[in-house]
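Trainee: Predicted structure and sequence below. I'll ask about it afterward.
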Amino acid sequence: MAYASLLSLNQTLEQIPCPDDQTEQQIMRNLYENVSFFLSFLDVSSPKNSDKLRGLEGRIRDAAYEAEDIIESHMSNQILSESGSHQDRTESHISNQIISDWDQKFERLQKIIQELDSISDEVVKMWERNEIHVVQPSNSLPTASSKYPSTNNIVVGYKKYLKDIEKLLITPHSELDVVSIVGMGGIGKTTVAEVIYYNEYFADQFDVRAWVTVSQEYQEQEVLRGLLKSLRGLNHESDEESIEKLAENVSKSLKDKRYLIVIDDVWEIETWNQVKSFIPDNLNGSRIILTTRQPQVARHASRFCRPYRLRPISREESWKLLIMMVFGEERCPPQLVKIGITISGKCKGLPLVLVLIGGLLYKAERTPDYWKYVARNIGSAITDRGYNILDLIDFIYNQLPHHLRACFLYMGVLPEDYEIRRSKLNELWVANRFIKPDRSKSLEEVAEECLKDLVDRNLIVARQVSYSLEVDTCSIHDALRDFCLMKSKEEKFNSHVEYLPGVHDNLRQVSILTDLKNQIPTFALAHNRDLRVRSVTFFFRNSPSDIHFITNFRLLRVLDALTVRFEEFPVEIVELVNLRYIALTYWMKHRFPASIAKLCNLETLIINPGKFRSIFNTSFLPPEIWKMSRLRHLLFLRSYLPYPTDALKGGTFVPLENLQTLSNVINFRWTKEVLEMMPNLKKLVISYEHDGRTEWSSYCFDNFVHLLQLEVLKCIFFAKCYIKYQDPLPVNFAFPQKLKMLTLSGCRISWKHMTVVGSLSNLEVLKLKFHAFEGSVWELNDGEFRRLKVLLIHMTDLEHWNVDKTHLPSLQRLSLRYCYNLVEIPPRIGKIQTLEIELCECSTSLVTSAHVLMEKHWRYGHYGFQVRLPLWLSHYTFSSML
């Protein structure tokens, strides 16, 4: 963590103004030079130096942490004094106290610089004695930007298990049966279950499918919510329901249906019995797949068949899997084959080990010397007497470039088996200052590269991947999470807190996984002083009254409290002026106090409405929001953003030059003045409520074309309840050329004006909802939609869609929903051999035309062409085709 602490300190030093005092200037200059030296050194330091430098890195980390604590504490005191937060003391008294405090800390800062100078001398001497090595540039690294390993590759050696399990799932007996998959951690249980679960064949055999992960940290309510989410999709209404109500809803969702449910990672028989009690036996051939490490759990759960015990794969299969992970479809160079077979043999047939080593070799030097180095080191972790997975992961961790280590360890903050959105993870990395600035890229773009790198190394698992091959959600394997927790404690970096008084001065990240209700008084008495915690994340549904302890963390940067339900803005947090990231959940009263402007460092503000996701959950931002120049991301369900000049009435405001995401603002005017305030906006979600009186032109939609950095735009137009149809939008609607994703809803524009969208040269995803365009015929023009990959048309009066063979050459997915009048799929679209078509509530002739096209493709072996239908319709259609 030396690198992360230096990186954070470096960004802090770049933000502070130059001191007037010459001595202070020299001290800051010396500190900055030391930080720059160590960052440059660690950037080129070879992973082979890890053992030699471990002690020095610990000293660097501690020194950097302390220096940053001193500087940020002083800056926070200054900000609070200038904002008048100390109302009980006179201005002169506050000023004298701050000066006296800084004098004491300045002396300590000088000693820290002496410590860094000493470490720097030691590093130079080691370098001169050739005791440490630097990374040499290599042309043998893979050129691909990213890879997402197929689960079909990872199940090498388990094809027999798959066939047997699949047969059991469709056996004729009607009683509910459980197929248990048992084996040690990392053997591939979850992967085998995934391959079966996502097999499209079973979409036709079962009415519904669901997946829930139980894990060792079993929580009954979370398992029930997980089942409901999988069965129904996102279900925010379940957040506050009791266990009894949740269980009732699960039972109702499964009643009279033939279901396939995967219950992953069960540890105890008692846990299984509880989960099983929620699931009805409909006596219709429903099936459950259970995965567990415990043989006794597997035997107890399975009534009609023996558990399937996964065993290590063979040496030949191990070698096949390893080269798949490293080379994909390419051949292994001859000079690496012998040592590669040795490496795969040392992995003892354990898929997780092979996948991790494969990720390491994929990103590393493809030379015999380095591969021999890997073989020697994994041999010490995996012997004939067994293996220590944490030792192996420690070796892989030490091979990571320094700039990735904090990003990886931060995954330990998450609960077991937790999926996190890519965008949120990137924002958290940026807020915690794990990301090294690059003048040619935004911090979020660099964070995206770090995520792709960790996915390539198989250290982070891409759970959901978009059509543009971007990670949508990701998670981490249990064994890797265990390592992150162990290493984080060693590095004084992160801890899951179950007992608040255990929080100590050196801890930087805190993850709350439990109810803190009975611990607050003890904690308040034990900690009546400042703590150095930088990030607090709540994963347990604590009460707002139980989290006031966070005000002890005066240097806090990240407060992620989405699981805490507030009824009003917790105004006390505006004293935490170091905050960069805030995520809160409101039930109602979404009014922000003007004092939020005290949070001068705030970069991300996320407000979730929680249970009540309705028109009444609207956020009202204060005019002072226009003073917060460091804002990067503003995310709401509905929000009124005051117009800058109207709001401040001639007061001072600054361009929000850093703002990249704005979601979701209501009825906002996009004048030239506003565009100049948000020059770097990349993602925009806006809504307009038509009242029948306001002219659409007053909102200046034609100015969208001047948002030159915009890549994602979602525009929603709707009428008030007493207006049946609002007026169509003006034809001069215009969009910027950088746009990659566009969603339009309720615009009611004529199809003949679609050319304004079709001419967007970078557009990849287009979603047209609720009569976004109207008319009976859509005629495409030459040269339009050259890069479009995904097209959704939802609720339209369209009847005929004329497409030539030159149109939509890149289309991968076509989704048509509630298209009752559309007669057929354009035959020319059917020329795309890998097109996936999704149909929902469409005309019979449209469904028939889609299946005629699929039948033609399948006749020629083009099985990539797929048509997906609602389950009630798909049984009939497919059976008539076969």
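Mentor: Happy to help now that I have it. Numbering: from 1, shown residues only.

Trainee: C-alpha only now, for contacts and for neighbours.
Mentor: Will do.

Trainee: Can you tell me the number of residues neighbouring Leu428?
Mentor: Residues lying near Leu428 (other C-alpha atoms under 10 Å) number 25.

Trainee: How about Ser843?
Mentor: 17.

Trainee: Surely it and Arg817 touch.
Mentor: No - taking C-alpha atoms under 8 Å as the definition, Ser843 is not a contact partner of Arg817, at 10.0 Å.

Trainee: Not counting its neighbours along the chain, what's nearest Asp391?
Mentor: Leaving aside its chain neighbours, Asp391 sits nearest to Ala381 (5.6 Å; criterion: C-alpha to C-alpha, 6 or more residues apart in numbering).

Trainee: list the contacts for that neighbour?
Mentor: Neighbouring residues of Ala381 by C-alpha atoms under 8 Å, 6 or more residues apart in numbering: 387-389, 391-392.

Trainee: again, but for Arg209
Mentor: Applying C-alpha under 8 Å, 6+ apart to Arg209 gives the contacts 197, 203, 230-231, 259-261.

Trainee: swap the cut-off to 6 Å and go again
Mentor: Residues near Arg209 by C-alpha atoms under 6 Å, 6 or more residues apart in numbering: 259-261.

Trainee: where's the nearest residue to it once chain neighbours are set aside relative to Val179, distance?
Mentor: Excluding the flanking residues, the one nearest Arg209 by C-alpha to C-alpha, 6+ apart is Leu260, at 4.8 Å. Here the distance between Leu260 and Val179 works out to 11 Å (C-alpha to C-alpha, to the nearest Å).

Trainee: can you check Leu635 too?
Mentor: Here the distance between Leu635 and Val179 works out to 43 Å (C-alpha to C-alpha).

Trainee: higher neighbour count, these two?
Mentor: Counted by other C-alpha under 10 Å, Leu635 and Val179 do not tie: Val179 has more neighbours, with 25 against 19.

Trainee: Next, the contact list for that one, please.
Mentor: Per C-alpha under 6 Å, 6+ apart, neighbours of Val179: Ile289.

Trainee: Tell me the gap between the lengthiest helix in the chain and the middle of its chain.
Mentor: For the chain, the helix that runs over the most residues, judged by DSSP state H, is helix 91-128. In this view, helix 91-128 has its centroid 38 Å away from the chain centroid, taken as C-alpha atoms, centre = their mean, to the nearest Å.

Trainee: next one: stretch 493-513
Mentor: Using C-alpha atoms, centre = their mean, the offset of stretch 493-513 from its chain centre is 23 Å.

Trainee: put this beside the first:
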Amino acid sequence: MRRQVFGNSEELERVIRIAVNDVENVIELKMHEYNLLKHCSRVGLPRQPLCDDLLPLVEKIDFVKRKMMRFVTLNEDLPSRDYLLGHSSSRRVASLNLENVVVGLEDDLLKVMRRLTGPPSSREIVSILGMGGIGKTTLAKKVYHHPEVRNRFDVHIWITISQEYQTRDLLLGILACIFQLKNEVQNETYRLAVGDEIKESSDDQLMDMIHKKLKYRRYLVIMDDIWSKGIWDLMTRIFPDDNNGSRIILTSRHKEVAEHADPDSNPHEMSLLNSDNSWKLLHDKVFGSQHDVCPCELEKIGKQVAQKCQGLPLALLVVAGHLSKISRTRECWDDVAKTISKIVSSEPDKCLGVLAMSYSYLPHHLKACFLSIGVFPEDFVIATERLIQLWVAEGFLRHERLKSMEQVGKECLEDLISRNLILVRKRRFNGELITCGVHDLVRDLILRQGEKEKFLKVTRTHDVITRFIDTASKPHVHRYSSHSRISQGDCWNSTSSLTRTLYLFNGLKHALRPSKQIPFLARFKLLRVLAILHYTFQDFPLEITKLVHLRYLEFNCHDDLQCSVSELYNLQNLIFRRHSDLPVEIWKMKLLRHLEVKKISSFPVPSSTYTTGSSSKLQNLEVLSDLSISCCSNEMFTRTPNLKRLKLHGAWEECRRDTISQTLNSLYCLTELEILKIKCSRKLYPHPLPSKYVLPNSLMRLTLRCTYLPWEDMANIVTLPNLQVLKIKDNGFDGDAWRLSDEEIFNQLKFLLIDRTNLKRWKAGSVNFPKLQHLVLKRCIYLEEIPKDIGEIYTLESIELLNCRTSAAKSVKEIQEEQESMGNDCLSVRIHDKPCKIQTISNDCLLISFCFVRKQNSYNPPNPSFVT
């Protein structure tokens, strides 16, 4: 007789989630039905009460509730099944002999050894961080068994925590390590007496015993595979700090655990192997490290195989094990190169199972955020802004007081990064995340787990789609993503009417009759996210306007946006990739938060007689792009009071001097505006006159391109109290001289970019830029020199010159030399004079890149290149 109703907590969670989804489906289907009836010409159509539809589901939920209570009662005193089976990520990795891997760990080993054997004398925590399978435990073992370490410490303790642990077992494991001391092992009577004492001791007594045994001894403790802050809080009190150089090493996938253990210590973060070390590891495991017998015809394809493992030792070992079992022919190795993903997936317990530990430990809302990344194609560089918009639209994020949904989304994303599940691709100079991605092995885990939980279905070729139609179309898959161009009929057959997300990355094949498009979109009554890329509808698809649950819409058509788009009253994100006039009905879309059109040439403001059922304001609109300058007015911006990001463009005939000044003045009422970009088409007047205008004080980032403002106009910008980033591109400012007085101070400016300008002379000093961190000058072919006082800015971290005069480069060298003569040796210079694709304009112009890096107060992004 089974004591458990459900096999484990994962199965219980899945049953509860299905029940909740069923209820949500019924409610939203009823909402869709009511919306259609509201627009129907016939009156008095019969409606089935919602309670009648929900009654069977309420009974189902009650049944699940009773079973759940029974499950909790029967299992509250039992250790988890995973623990009883000895399931731990460390054991799984050990089965691959990862402890024998030394390739690529030499530098890591040296750095950790220095921290163990060097200062300080107080007890120090050394955290080793990295994704599953990257070699954290391997590195810890190399340190643990190193002769220098064995001789330095009196006591050596190794305990593996893992996700599931028993406190008493951990304490007994520590005592077992302690009693390996020679003078105590030799005394059998003492050992037996201690054994009897341990059996009768409580956990608190065991902790006290450990503390006494370690007192005044120099010890090394390895806490391998630690997952939570709670276990650290429990264990740290048993390790005394006697100022004798004791050390504790933590290995974890979670950065927050390391920061909690010791906020003042920098964790040692492990990196993926480079291409050379990847090939060396693969080669050594297949052919043996002592014999270089790899045939020449296999070396090239072997390096390709290693490259596809993307530097993860765990994946390399799995593939190496497979290569060791097959014939050493080019044909066989070619097949391996084409099926790396399948080979890795064929060892679920050894490879994907290790990464699955990270997934199973995620909070429920982070599981959904993590799995949703599977909609993107392999090696896709994911814009974090788009990803967070999808999370908001799907309802994955939890509302928090005093935080916007974007802030919550960024915190969730950083949480996943700190757990080493998501890779950082690019950050801004201040550490803000721009793009991210996932390792291919992690993506395989996402696709496998997403399909298992009926969370997500991804198809990549037409053959895969066909099989899915035949075998898997009956289950309700809530999210569907296609990475190949498919027909509307395929999309109809391969998705469920209950699908909530439809992402078509390569668009649709043209219908047989383009004039009569198949209304395949009408069947997706519960759709929340619809993105159709690389496809253009001939006419505006009216069936989209019936999808009343849509929150995110991205598509394209040859028509302008139609007034009926306002029927999507739940829409939050509208992305339209073509020029368009906007209908006045847009003002009815009260939940709209992000409106992006390639170019908005007309955006009419409703008149005072225009009624929308409420005030004609877009209170929730935060992002607006790309609006024509001619549309800007005080009346419009007072109706969008919460704009945070605004992008403006101006055609040749619109960019008159008085028009630009008037536009800039109209922005003052946008008290929440943080990012402003203005791009005009061409220069109209060779000598624009300075004018006075006021920009919003909330502005943090400003980009001006082809606006040809006089440098004297900078007086209007220098007063902005929160401005941190200023970019001047393609003669955003015009004139050959920029002179700043001592009273003109950019109090918060951290990043300054000047790209392609006719500036010749620049007079400024450290007083003008007290907090500047990065200065970038590109294609400033007329600039003679950089002000010498720039070097006096204490916060300055880098200066970059690209395609500038040699005299300007010389002035930068002089700044560096002057700083060195004053004892400022933390300023380093790097010069790159590689050939530039941009044709130089004169012999006095060349490509030079300087980087001054102050070692203190500097941010080092994972990717050495940063953008703003």
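Mentor: Structure received. Because the structure is a prediction, the values reported are computed rather than measured.

Trainee: State the distance from the residue nearest to Arg209 of the first structure to Val212 of the first structure.
Mentor: For Leu260 of the first structure, the distance to Val212 of the first structure equals 11 Å [C-alpha to C-alpha].

Trainee: Just want to know which of those two has more residues nearby.
Mentor: Comparing Leu260 of the first structure with Val212 by neighbour count (other C-alpha under 10 Å), the higher total belongs to Leu260, at 24 against 20.

Trainee: The more buried one in helix, strand or coil?
Mentor: strand (DSSP: H, G, I helix; E, B strand; the rest coil).

Trainee: Pull the contacting residues for it.
Mentor: With contact taken as C-alpha under 6 Å, 6+ apart, Leu260 of the first structure is in contact with 209, 287-288.

Trainee: Would you reformat the residues you listed as TSV and include secondary structure and distance to Trp778 of the first structure?
Mentor: Shown next, in TSV, are the contacts of Leu260 of the first structure (DSSP: H, G, I helix; E, B strand; the rest coil; distance: C-alpha to C-alpha, whole Å):
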residue	secondary structure	distance to Trp778 of the first structure
Arg209	strand	37
Arg287	strand	46
Ile288	strand	46
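
Trainee: Which single one of those residues is nearest to Ser40 of the first structure?
Mentor: Arg209 (51.6 Å; C-alpha to C-alpha).

Trainee: So what does Phe733 of the first structure match up with in the second structure?
Mentor: Matched across to the second structure, Phe733 of the first structure falls on Tyr693, judged by TM-score structural alignment.

Trainee: Ignore what I typed, I meant His706 of the first structure.
Mentor: Per TM-score structural alignment, His706 of the first structure is aligned with Cys669.

Trainee: Quickly note the distance from that match to Leu423 of the second structure.
Mentor: Separation of Cys669 of the second structure from Leu423 of the second structure (C-alpha to C-alpha): 39 Å.

Trainee: same question, Glu820 of the second structure
Mentor: On the measure of C-alpha to C-alpha, Glu820 of the second structure and Leu423 of the second structure end up 37 Å apart.

Trainee: go on, Ala337 of the second structure?
Mentor: 23 Å.

Trainee: what number of residues lie near the residue mapped onto Glu653 of the second structure from the first structure?
Mentor: Structural correspondence for Glu653 of the second structure with respect to the first structure (TM-score structural alignment): Asp691. By the criterion of other C-alpha under 10 Å, Asp691 of the first structure has 14 neighbours.

Trainee: What of Gln22 of the first structure?
Mentor: Using other C-alpha under 10 Å, Gln22 of the first structure has 10 other residues around it.

Trainee: Then Pro730 of the first structure?
Mentor: 16.

Trainee: Now do the contacts for it.
Mentor: Applying C-alpha under 6 Å, 6+ apart to Pro730 of the first structure gives no contacts.

Trainee: ok, back up a step: could you dump the contacts of Arg209 of the first structure into a markdown table with distance to Arg508 of the first structure added?
Mentor: Listed next are those as a markdown table, based on distance: C-alpha to C-alpha, whole Å:
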| residue | distance to Arg508 of the first structure |
| --- | --- |
| Tyr259 | 45 |
| Leu260 | 43 |
| Ile261 | 39 |
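
Trainee: all helices for the stretch 601-750 of the second structure, in order.
Mentor: 634-638, 657-666, 714-717 (DSSP state H, counting those that start in this stretch).

Trainee: if I look at the residue opposite Leu387 of the second structure in the first structure once aligned, how far off is Thr473 of the first structure?
Mentor: Counting by TM-score structural alignment, Leu387 of the second structure corresponds to Leu425 in the first structure. Here the criterion is C-alpha to C-alpha. By it, Leu425 of the first structure lies 9 Å from Thr473 of the first structure.

Trainee: Next: Leu839 of the first structure.
Mentor: According to C-alpha to C-alpha, Leu839 of the first structure and Thr473 of the first structure sit 25 Å apart.

Trainee: How many residues are close by the alignment partner in the second structure of Gly412 of the first structure?
Mentor: Using TM-score structural alignment to pair residues, one finds that Gly412 of the first structure aligns to Gly374 in the second structure. For Gly374 of the second structure, the neighbour count with other C-alpha under 10 Å is 25.

Trainee: again, but for Leu802 of the second structure
Mentor: If we define neighbours as other C-alpha under 10 Å, then Leu802 of the second structure has 22 of them.

Trainee: Quick one: map it onto the first structure.
Mentor: Matched by TM-score structural alignment, Leu802 of the second structure corresponds to Cys840 in the first structure.

Trainee: ok so, going back, in contact with the match of Leu387 of the second structure, which residues?
Mentor: Counted by C-alpha under 6 Å, 6+ apart, Leu425 of the first structure has zero contacts.

Trainee: now it, what's its secondary structure?
Mentor: Three-state call for Leu425 of the first structure (three-state DSSP): helix.

Trainee: for the one 5 residues further on, same thing?
Mentor: Secondary structure state of Val430 of the first structure, per three-state DSSP, is helix.

Trainee: Now it: closest residue in space, sequence neighbours ignored.
Mentor: Using C-alpha to C-alpha, 6+ apart and skipping the chain neighbours, the partner closest in space to Val430 of the first structure is Leu443 (6.5 Å).

Trainee: what does that neighbour align to in the second structure?
Mentor: Checking TM-score structural alignment: Leu443 of the first structure goes with Met405.

Trainee: give me the number of residues near its match?
Mentor: Residues near Met405 of the second structure, counting by other C-alpha under 10 Å, number 17.

Trainee: where's the closest residue to Leu641 of the first structure other than its chain neighbours relative to Asn506 of the first structure, distance?
Mentor: Of all residues not flanking Leu641 of the first structure in the chain, Leu621 sits nearest, at 5.6 Å (C-alpha to C-alpha, 6+ apart). As judged by C-alpha to C-alpha, Leu621 of the first structure and Asn506 of the first structure stand 36 Å apart.

Trainee: That's all I had, so thanks and see you.
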